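*Asks:* Coordinates only, no sequence provided:
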């Protein structure tokens, strides 16, 4: 018996994939304006941002919400 496909838009997508797509779409400068966290504005990098986002749930939720909101604008 097959499971129905998940309706969660984040299903099967890692935080790293989310962050990489957002950075490619917006850039760190614009991300820092949209979501005011220092990992996007001071010495930004994917690695340091992932470290912070994995430890800080409120920030990760904001990044995930922005990803879902921006999802229609992404080209795979």
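*Replies:* Done, it's in. For clarity, every value in this text was computed on a predicted model and none was experimentally measured.
*Asks:* okay, CA-based contacts and neighbour counts for the rest of this
*Replies:* OK.
*Asks:* Show me what the lengthiest helix in the chain is packed up against.
*Replies:* Longest among the helix segments of the chain by residue count, using DSSP state H, is helix 15-34. Judged by 3 or more C-alpha pairs under 8 Å, 6 or more residues apart in numbering; DSSP states H and E, the packing partners of helix 15-34 are helix 38-41, helix 46-55, helix 57-70.
*Asks:* List the buried residues of that helix.
*Replies:* Of the residues in helix 15-34, those with enough neighbours to count as buried (16 or more other C-alpha atoms under 10 Å) are 15, 18-19, 21-23, 28, 31-32.
*Asks:* One more to weigh against that first structure:
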């Protein structure tokens, strides 16, 4: 029996965790520079961003890709 999430690097990581980590790392302004979407530029908050990202698959894909890239960068700098 195989684990269905074994090949998914985001398995078990919530969107809220992803957005919170990215905001802590980049700040809202830096995050808006990385991904040009209004939920990061105009009156940003975790909750408003989550609401938008849950309804907008292309934006969520970009956020998840940035999270993976950022985590990889953090790990490289750590070790």
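*Replies:* Alright, I've got the coordinates. Computed from a predicted structure; not experimentally measured.
*Asks:* what does the longest helix of structure 1 contact?
*Replies:* Contacts of helix 15-34 of structure 1 with the rest of the structure, by C-alpha atoms under 8 Å, 6 or more residues apart in numbering, involve 38, 40-41, 44, 46, 50, 63-64, 67, 74.
*Asks:* and if we set it to 10 Å?
*Replies:* If you take C-alpha atoms under 10 Å, 6 or more residues apart in numbering as the criterion, helix 15-34 of structure 1 is touched by 10, 14, 36-47, 49-50, 53-54, 60, 62-64, 66-68, 70-71, 73-76.
*Asks:* and it, how far from structure 2 on average?
*Replies:* For helix 15-34 of structure 1, the mean distance to aligned residues of structure 2 following superposition is 0.5 Å (mean C-alpha distance after the TM-score superposition for structure 1).
*Asks:* Just want the angle from that helix to helix 57-70.
*Replies:* 90 degrees (axes from the mean of the first three to the mean of the last three C-alpha atoms, to 10 degrees).
*Asks:* roughly how far is helix 15-34 of structure 1 from the heart of the chain?
*Replies:* Distance of helix 15-34 of structure 1 from the chain centroid (C-alpha atoms, centre = their mean, to the nearest Å) equals 7 Å.
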